[in-house]
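> What shape does this take:
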Amino acid sequence: MAIGLTWVVPAGSYSKLFYDSMSQKLQVTAPTGEINKLPADQKSLDALGININIGQFTNGSIRKPISIPDTYQRLPQAPMGIEDIAVSMVHGTIEGADIIVFILVLGGLIGVIKKTGAFNAGLIALSKKTRGKEFLFVALVSLLMAIGGTTCGIEEEAVAFYPILVPVFLTLGYDAIVCVGAIFLASSIGSAFSTINPFSVVVASNAAGISFMEGMGARIFGLVVGIIFVIGYLYWYAKKIKADPTFSYTYSDLESFKARYLSDDTHNHHIDFTLRRKLILLLFALAFPLMIWGVTIAGWWFPQMAASFLSIAIIIIFISGLNEKDALEAFTQGASELVAVSLIIGMARGVNIVLESGMISDTILAYASQLVSGMEGSVFAVAQLIVFFFLGLIVPSSSGLAVLAMPIMAPLADTVMIPRDIVVSAYNWGQYAMLFLAPTGLVLVTLQMLGIQFDRWIKFVWPVVVFMLLFGAALLVGQVMMLS
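Presented below is the predicted three-dimensional model:
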């Protein structure tokens, strides 16, 4: 479909602005490819009509090229061909190398821990302690993931939790969809109603030329309501499964889930939860707050996260007493189980490369900005939500869409006399409503990991998409009405 669009949608591009840290200058690249360098000062930004503090560029807060308003230019059509499918997937895999290495190292770490028997022993102990109050575990996982989403934007990193928590949920009598709800839905709801998430609301606010504290009250209110909705929806679904296991949307695949995620030893109640195994699980658990600290405080990204997971794997190998051969085989086996997931990431990124190479992403953005320009305040806010919903399919990266669209969309709020933070909120809520569905995002990765068919996922997630759009629209209209 992406290749077909490059034949139909007119090609075009905005001029792009980028801070070159080597020369310490602003670099403007015209749609036709000409490059012009400007002094890295506020005067240069003002002359370009960009209402962003120069410090956001020089301190690295804005790392990607941003679109310059009123510079869109039609270009000769650049349709992509069938031969570009494979090429774009290869380039997408190369671009996603940091995430792919992270996922493979994670798989290796999990493989080592499985070999020690720590997971199985822990699962048995957990299943004994949670009898009669199983949903409490689901609610706690959901709450923690939502907090992770709203504070540090846990999204790609969430794949680390699936191989661990799916066996837990199955042991407690639930299905894989409950696990996806507690991890993917909850973390995405947290990211949608971001408070201090540096990869969405912070970068979007910076690109809009405002402080990320603006609009915080509405986002906090939305976060509380969103968490309540997700946990309530999961409670309804989990209660249905407990009453009638055949209600599960993935009931026909339940046995294959169990065969994949529950080894025979899981049901062997003679596995001792020894001090060594407890220490191994403690080290594994510490990897995640360490990851969150690294992302939010220390400026880590996937290479650093992968290195931290690899370090913990090495420490666990020494503690476990595994010999070199067994440890290497366990690590390799664990990594191999996530190869398919890694390749899907490259394929998904390949779609975006096709749209960018065909030069239609900016055209779609230009048409969208013209569509909402000059509307009445409340209508404008809801229209922005809808626009960002569809842009989320074209650009599934939260930070990527922020730097692409916000310099164009945010100034339009000035023309209808509403604050720019409303556009930032519309971006968050609209894009994430789409990311629950978009095959160009993390959805396919998640479904591949758990063996869930896409149509069954749609059956489960559509009420959440409707909630995000209706509740988001109501919040936006409420904010605009409070201004009058």
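> hey, let's count contacts and neighbours off CA atoms from now on
Will do.
> count of neighbours near residue 110?
23 (other C-alpha atoms under 10 Å).
> Give me the buried positions along the one helix or strand residue 140 maps to.
Residue 140 belongs to helix 134-152 when assigned by DSSP states H and E. Neighbour-count burial for helix 134-152 flags 134-135, 137-139, 141-143, 145-152 (criterion: 16 or more other C-alpha atoms under 10 Å).
> quick one more, to check against the first:
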Amino acid sequence: MRKIKFPSAQSILLIIAALVTIMTWIIPAGKYNQLLYDKEAKVFSVKSAETSKNVPATTKTLDSLGIKIPLEKFTSGDIWKPINIPNTYKQLEAKPQGFFDFVKAPIKGIIAGADIIFLILFIGGLVGLMNTTGAFDAGISWLAKVLKGREYILIILVTALISIGGTTFGLAEETMAFYPILIPVFLAAKYDAMVGLACIFVGSSVGNMFSTTNPFSCIIASNASGINWTTGLTTRFIVFVIGTIICIIYIMRYAKKVKNNPTHSIIYDQKEEIETLFHKNSGTTISLTSRLRLILLVFTMCFVVMIFGVAKLEWWFLEMTTTFFVGAILIGFISKIDENTFIDSFLKGAGELLGVALIVGIARGITVIMEDGLISDTMLFYASGMTEGMNKGLFANMMFFIYGGLSFFIPSSSGMAVLTMPIMSPLADTVGVGRELVVDAYIYGMGLFSFINPTSLILASLAMIKVGYDKWLKFIMPLFFILIVFTMIVLTISAYT
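Here you go, the predicted structure:
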């Protein structure tokens, strides 16, 4: 009998998009009024489904709208996106999405996600150029010698550093750039690609899950809740450290099994395919010349500059993509390759990541269907009513699972914060807990579900190394449940202290 093959990432997303399209026929359409600060005119704009009007940007206006957020959070630019206004939800005329809306959604998603898509393509182009120069193979051969017998250090360093990036400045989409350079290093260390994937993706996810100073999650959520972002910071820092240690131990246990016996690898049947994909040389030692060292330095500096720009200079996708483009040009000059070889190498590398770019676009298309079908706010409205009359511990954990579920439909952390916090955070007042508990439940719920959320980054990350979603679930689910238990204990203790 023919073996049933697990669907590809693209197929999974299209199936989800079809289901969401059907949901727009079942779930009532509705919307909250929204408030946006116009920094040019220095007024608030209040938008409903039918009208839009400007009102004075004053504390009195915020009080009249039931928004318990200090005025300076808007005027300083801490809150720059439209926020939902509490108690303004109303049902609207249904806007069910049809077949043509469904087939147009991926195209709309690709257009909407052009920023990250171009970043991925330019990273692919740069990596293709690096493979042509031979710098990767030489650098990996050198690193394999340096780490011989101490390969576990690689797991600790990569996971910890990326986790720190996640908790401090929201390192997430940027990690797509790390797979082409780090996966070959893990392969050279006699691990499988799953170990490299886990160190990068789990590191980023657990860092974002237990955010401390991340401006795209805990800071913007705290601002939208009307509290200082430092409230609850100590607890978040402690659970960040413990959570990261749990993840490192989990990855190291799996890595040790694979190193001792490669057949224990979840992706052992793909060993040759993945090693070929990442150009792992077959025992040939390539000399690391001065020119290749300089090429590797330029390549590494691209990432250093990118991280510095995002963390300190408010860079985003345009600046990040430009950094890799400039790096590619510099490497072309240093390696002295001719123009045609440069273009062919760049295009070949970009082409290898085209499938990843399309996955990002299709995932964005799911959000487009929900927004056009007007069902996102309806789900938020009913979710906010589920916690009425609960005790403190149950409230905290219910919020955790509600945010995990909502993140399937709203995978953007900053988008989730501004849309939900003005609605959800006042619920803490009725239960008798601090609003920081709702902020914690939000970042924990969104962060944990990102480990498996198909509408987030995991499918694009898996596509980078050609690993199926089913194999990832087999690897990650034990850790996923460990973190659920750990987080529920943390939230329950926080609710009563």
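> about what we covered before: now find how far off-centre the helix holding residue 140 of the first structure is within its chain.
Helix 134-152 of the first structure sits 15 Å away from the centroid of its parent chain (C-alpha atoms, centre = their mean, to the nearest Å).
> what do you get for stretch 27-41 of the first structure?
Put simply, stretch 27-41 of the first structure sits 31 Å off its chain's centre (C-alpha atoms, centre = their mean).
> residue range for the helix holding residue 140 of the first structure in the second structure?
Here helix 134-152 of the first structure aligns to the second structure at residues 151-169, judged by TM-score structural alignment.
> which other residues reach that stretch?
For stretch 151-169 of the second structure, contacts defined as C-alpha atoms under 8 Å, 6 or more residues apart in numbering pick out 171-172, 186, 189, 195-196, 199-200, 202-216, 240, 244, 248, 251-252, 310-311.
> can I assume residue 61 of the first structure is in contact with residue 203?
Yes: in this structure residue 61 of the first structure lies within contact range of residue 203 using C-alpha atoms under 8 Å: 6.8 Å.
> the more surrounded of these two?
residue 203 (27 against 15).
> ok, now how distant is the more buried one from residue 405 of the first structure?
Applying C-alpha to C-alpha, to the nearest Å, the value for residue 203 of the first structure to residue 405 of the first structure is 11 Å.
> Just give me the neighbour total for residue 297 of the first structure.
10.
> again, but for residue 84 of the first structure
Applying other C-alpha under 10 Å, I find that residue 84 of the first structure has 15 neighbouring residues.
> Leaving out the residues flanking it, which one is nearest to it?
Leaving aside its sequence neighbours, residue 84 of the first structure sits nearest to residue 354 (C-alpha to C-alpha, 6 or more residues apart in numbering; 7.6 Å).
> The one you found -> the second structure?
Match for residue 354 of the first structure (TM-score structural alignment): residue 369.
> Then residue 342 of the first structure?
So residue 342 of the first structure corresponds to residue 357, using TM-score structural alignment.
> Assign its match to helix, strand or coil.
Assigned with DSSP: H, G, I helix; E, B strand; the rest coil, residue 357 of the second structure falls in the helix class.
> how near is it to residue 464 of the second structure?
With C-alpha to C-alpha as the criterion, residue 357 of the second structure and residue 464 of the second structure are 10 Å apart.
> just checking, residue 382 of the first structure touches residue 470?
No: the criterion here is C-alpha under 8 Å, and residue 382 of the first structure misses it with residue 470 at 9.6 Å.
> Who has more neighbours out of the two?
A count of neighbours by other C-alpha under 10 Å puts residue 382 above the other of residue 382 of the first structure and residue 470, at 24 against 13.
> which position in the second structure aligns with that one?
Per TM-score structural alignment, residue 382 of the first structure is aligned with residue 397.
> what's near enough to touch that match?
Taking C-alpha under 8 Å, 6+ apart as the test, what residue 397 of the second structure contacts is 441, 488, 491, 492.
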